[in-house]
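Peer 1: Make a model of this:
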Amino acid sequence: MQSLAAIAVAVLATVTLQAPAHAAGQPPTSTKFVDITGSGGVDLKANVVAPTTAGKHPAIVFPSSWGLNDLEYIAQANTLAGRGYVVVSYTPRGWWASGGEIDTAGPQDLADLSAIIDWTIANTAADPARIGAAGVSYGAGISLLGSAFDKRIRAVVMMSGWTDLVYSLYGDNTRHQQSAGLLSLAATLLGHPGADLSGKLADFNADRNVEQVQAWARVRSAGTYLDAINANRPAIMIANAWGDSFFPPDQLVDFFGRLTTPKRLELRPGDHAIAEFTGILGLPNDAWTSLYRWFDTYLAGVDTGIGAEPAVQLQPLNAGAERYPDWAALNTATRRYGLGAIRWLDGTGLLGGAPSTGWSKTLPADLDTVANGGVVLLTNGVGAFTGRQPQIWLPAVDRLRAGVWASERPPAPTKIRGIAKVHLNLTGTAAHGTVVAYLYDLDSLGNAKLITHAPVTWLGPAGGSRTVDVNLSATAYDVPAGHSLTLVVDTADPLYYDENTLGGSVTIAAGSYVDVPIR
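Peer 2: Prediction:
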């Protein structure tokens, strides 16, 4: 899938290069392909698109995405050069024709970014005081990390990036199988992973040397260097998708809240890099429009008004755009939905009210149901274009394999904004185990639309009682009047590795509940 995307971008870039480099009314631009020497003498392939007008210009550096190359941004580079920017896009080390081995946004990649900036200042009309960095996915992560180590980066736009790579790999102690598998496939087909990355991926897949893998990931996480970023004070815009299956948005919330720089957070429907995809093709795109406004304000010195707007900009999954001054303003209350006893007649319990007592529900371990998070990139990605959430028919959920709890049907909509939290009391568990919780919008015909979900894994002593708490992926969704908020819990999902033992069981006990942020 990554390789097909890379080929598509390369073909698109070839077509784009044959087109005029500037739009009507914009100054002419020039395009050239260059080799830039990175850290340790590694050759980095790059292209430069720049205005031909005299004088110094603000500059933007674009590291390409995982599996792609410097042609990825050629359409946007033409647009930005027409707006007066020097744009340097490059292929990070270890990818395509660039030298070296993949460093996965590590110290060598950050040294390369600084070397690219050195070259840009020395060889183009870039103004050293007005340097920005931006990208999608891998390029986004490198750009944000670079702002902690290079004070010359005065503005950053991170689209579909990460701030905590440990969480991305091991969220709630659960390894993300499909996303890591695609990253590994792309590295093998299109890059030079080397012993470091290959070893870490092998350890991740085999669930060994976890502390070493997490330490490696921590070095590659912007959250590790938050104090340095705040000290350097670049203006940071973060754009992501609610359904990002590579870098779920929960990790962004704490990071964004602790940023003291000029900042903006935008969340839209979709999956990883889907919300920005049409912009890569050179088509109108809201995320890229925000990028123009962000850099115009913080690099070009043009007051677009974006700095005065509320810092959090949301496109809910099924409602109109909303703006908030900060993340805490999304919701006004938290509503607790207690899990009740399972009814014999329909195999469903009541979701709502205080947590009830005197019941339990036993689930067989490591057996899936039709309730799942879908396929990485595709399931939530399609929703970004169709406006429709992933859907199942709830009666098809096997009650012998899953616990199902449905709320009463209120006469008014329930507006969920933020991060819902599931608290489960478990008894008689194995030492290691996994459950996956799904929150659905259930209509009167049994159609259930997925609102949010997350897995949680415990690693501890066998037997006895334990509690597990899981933050579901952040969301903004309006449950229509007359619909039922529904929780499904099972023990397997193709998106994730689980720690269950086939033939074992997990028992959910009384006192369990879901806390839902409501506006």
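Peer 1: From here on, just use CA atoms for contacts and neighbour counts.
Peer 2: Will do.
Peer 1: And the strands in the stretch 51-200 of the chain?
Peer 2: For the stretch 51-200 of the chain, applying DSSP state E, counting those that start in this stretch gives strands covering 57-63, 86-90, 126-136, 153-159.
Peer 1: Which among those is found nearest to Asn380?
Peer 2: strand 153-159 (16.5 Å; CA to CA).
Peer 1: outside of the closest one, which residues touch it?
Peer 2: Residues from elsewhere that reach strand 153-159, judged by CA atoms under 8 Å, 6 or more residues apart in numbering: 129-137, 140-141, 143-144, 146-147, 233-240, 273, 276, 287, 291, 294-295, 298-299.
Peer 1: Would you do the same for the sequence below? I want to compare the two.
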Amino acid sequence: MTLRRSLLALAVATIAGLGTLTVPAIAAPTAVRSEPVHSYTDAVRETVWVDTGLTAPDGDRVRVAADIVRPRTAAKVPVIMDASPYYLSRGRGNESQKKTYDNAGRPIRFPLFYDNYFVPRGYAVVLVDLSGTARSNGCVDVGGRAEVASVKAVVDWLNGRATGHTSATGPATAAATWSTGAVGMIGKSWDGTIANGVAATGVEGLKTIVPIGAISSWYDYYRSSGAAFTNGGPASLAAAVENEQGAADCGAVKAALTKGSPSSGDLTPMYRERDYVQAAGKVRASVFVVHGVNDLNVKSINFGQWWAALPPTVERKIWLTQAGHVDPFDFRRPVWVDTLHRWFDHYLLGFDNGIEDEPLSTVEEAPDRWRDDSSWPAGTPLTLRPRPGRSAEVGALGADAPPAGTVAALTDNGSTAYDWITNPAGASSARVVYRTEPLTSDIRVSGTSTITVTATSSAPAARVSAVLVDYGPATIRDYRSTGEGIRTLATRSCWGESTAGDSACYLDTATATTTVTENVIARGWADLGHYAGLDHRRVLAPDTAYTITFTLATTDQVIRAGHRLGLVIGGADTRHITSTGGSPRLTVDLARTALHVPIANTD
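Peer 2: Below you'll find the model as predicted:
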């Protein structure tokens, strides 16, 4: 069957995506909802230092600071927790808010809107300083055992299983007698990453997590199938957020991070320890994933592999935006606050509001245009093969493989994917490009693509990049701009109650768009020397073909009728990954190269 007929058939058929989770038929939610009946001004504000059971390099027990704001009530309340390394360094949210304290050290400002909105509605909000940051002692180990164990200890303390103290070093204890023990963790980026890690311990009392733009495997934050990203290393990230004590005492921890992250791109024991996907089977909490499919900081493979690894018994929901590394409070604010409110009401207060029966996935198809579905991902893998066209470097993408021995060559010259995708009909020594015929109907790429590349390198080391491109005019979120798809306005809107030291009013945002003639919808990178596995990079022999299979970014994008789907293969995409040096020449065996892309209909 030709590609055109295959895609057309897919566009009109009902596609049941492999491995998807289907929810029951949508039921109308009830009106049950928590209301703002408690005074935010009179709320209890305190700090408890929780003993993590760990020992710091100076021999002291590690205690993490948990800043708490809770209703002044005799009733027990559930907890919304955001554990972060950023509260006194980079800050949180679009306005980079930091915690503030009075002269006695009592917390005054709690960043983000969670406290202002949810405390009056009967929730406590607990903001935890990760070990080695802000007012916690210990060391920053970048998603390792210390960070996960320290936050897990706070969940245990809220359930009466760990010891809390009224000061950083003193013996006086504090019990969470006010807590129901029900905890929901939320956070963007590193914060959401720790939520994933704590959930993967299966800790009792953690009822739900809401990871936003979160990492599921730190290897996949710093590496891609052996290729090193240009985002530095874990030791430099630790140094950026650690407090003065950590800077003085935690040199050995940072040295271990550096040793465990070699430039070879090998998957080391250090990275295996920080792979929460492998422990996803322990997750008992419900999971509400939010991610930008154009997130070039925390690449979207992180949510794709996490979602796929969750046990089928885990109740879940997913929001995907066309923006980059952006919080939903800044790309869909009113709907987000309402949805999050009902999510926490259900999983932390036990309200029967029907949210668990609402559409499982919400995907932004185009700027500010959203679709709901009962399952995700929607795509079924379709195998596409590159074939030569007018020249070896510019060809067709279809269902049929080219004859054995068909090859194409490229030279890694240090350029980027943005250079490669322009002028697709022209020859270029830096890349090869293959495109379908213009599509006769809309198709949807929904899920995680993989590619198998067979290539010979002129050098003992080489990188391979693969880029999936939508060729055709479109207006998209401007995810490559400073705001990554949003603009910050001068006006403010308020979400909850304010005090003199903690405002509930935040700068409004609007969608930032741009017009394009081609758009990258998924990209992946690999080091060819890892063809036999990620544990060890091998030296490439000349005139020897090596086959490697690697993933492209998880995505959900609609390609319109009349557009072409393109595959571009190049060397080191230096916008994202480091080069091996020199200018390796790659000869790609097209007969042994195949793209597997998840295609769905758009009905």
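Peer 1: From the contacts of strand 153-159 of the first structure, keep the buried residues only.
Peer 2: Buried residues within the contacts of strand 153-159 of the first structure, defined by neighbour count using 16 or more other CA atoms under 10 Å: 130-137, 140-141, 143-144, 146-147, 233-240, 273, 276, 287, 291, 294-295, 298-299.
Peer 1: which residues in the second structure form helices?
Peer 2: In the second structure, the segments counted as helices under DSSP state H are 3-12, 114-118, 145-158, 190-199, 219-222, 234-241, 244-249, 251-259, 269-273, 301-309, 333-349, 417-421.
Peer 1: so which of those is the most packed in?
Peer 2: Neighbour counts (mean count of other CA atoms under 10 Å) averaged over each of the helices of the second structure peak at helix 190-199, with a mean of 28.
Peer 1: The aligned partner of Thr208 of the second structure in the first structure and Pro58 of the first structure: what is the separation?
Peer 2: Using TM-score structural alignment, the partner of Thr208 of the second structure in the first structure is Ala155. Using CA to CA, to the nearest Å, we find Ala155 of the first structure at a distance of 11 Å from Pro58 of the first structure.
Peer 1: One more: Ala46 of the first structure?
Peer 2: According to CA to CA, Ala46 of the first structure stands 18 Å off from Pro58 of the first structure.
Peer 1: Ala448 of the first structure reaches Ala396, doesn't it?
Peer 2: No - using CA atoms under 8 Å, Ala448 of the first structure is not in contact with Ala396; the gap is 10.6 Å.
Peer 1: between those two, which one's more packed in?
Peer 2: Ala448 (24 against 11; other CA atoms under 10 Å).
Peer 1: quick one, what contacts the more buried one?
Peer 2: 391-394, 440-442.
Peer 1: and if you look at Glu393 of the second structure?
Peer 2: By CA under 8 Å, 6+ apart, the residues touching Glu393 of the second structure are 408-410, 427-429, 431-433.
Peer 1: Please narrow the residues you listed to those residing in strands.
Peer 2: 408-410, 431-433 (DSSP state E).
Peer 1: I'd like those written out as a markdown table, with distance to Leu397 of the second structure and neighbour count added.
Peer 2: Listed next are these as a markdown table, based on distance: CA to CA, whole Å; neighbours: other CA atoms under 10 Å:
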| residue | distance to Leu397 of the second structure | neighbour count |
| --- | --- | --- |
| Ala408 | 14 | 21 |
| Ala409 | 17 | 20 |
| Leu410 | 18 | 21 |
| Arg431 | 15 | 28 |
| Val432 | 12 | 28 |
| Val433 | 9 | 32 |
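Peer 1: For Thr574 of the second structure, state which of those residues is nearest.
Peer 2: The closest of those to Thr574 of the second structure turns out to be Arg431 (CA to CA; 13.2 Å).
Peer 1: Next, find the distance separating the closest one from Ala462 of the second structure.
Peer 2: Arg431 of the second structure is 14 Å from Ala462 of the second structure, where distance means CA to CA.
Peer 1: Mind listing the shared neighbours of those two?
Peer 2: Counting by CA under 8 Å, 6+ apart, the shared contacts of Arg431 of the second structure and Ala462 are Gly571.
Peer 1: quick one: stretch 556-570 of the second structure aligns where in the first structure?
Peer 2: Using TM-score structural alignment, stretch 556-570 of the second structure pairs with 476-490 in the first structure.
Peer 1: which other residues reach the matching stretch?
Peer 2: The contact list for stretch 476-490 of the first structure, computed with CA under 8 Å, 6+ apart, reads 315-319, 351, 363, 367-369, 371, 401-418, 435-444, 451.
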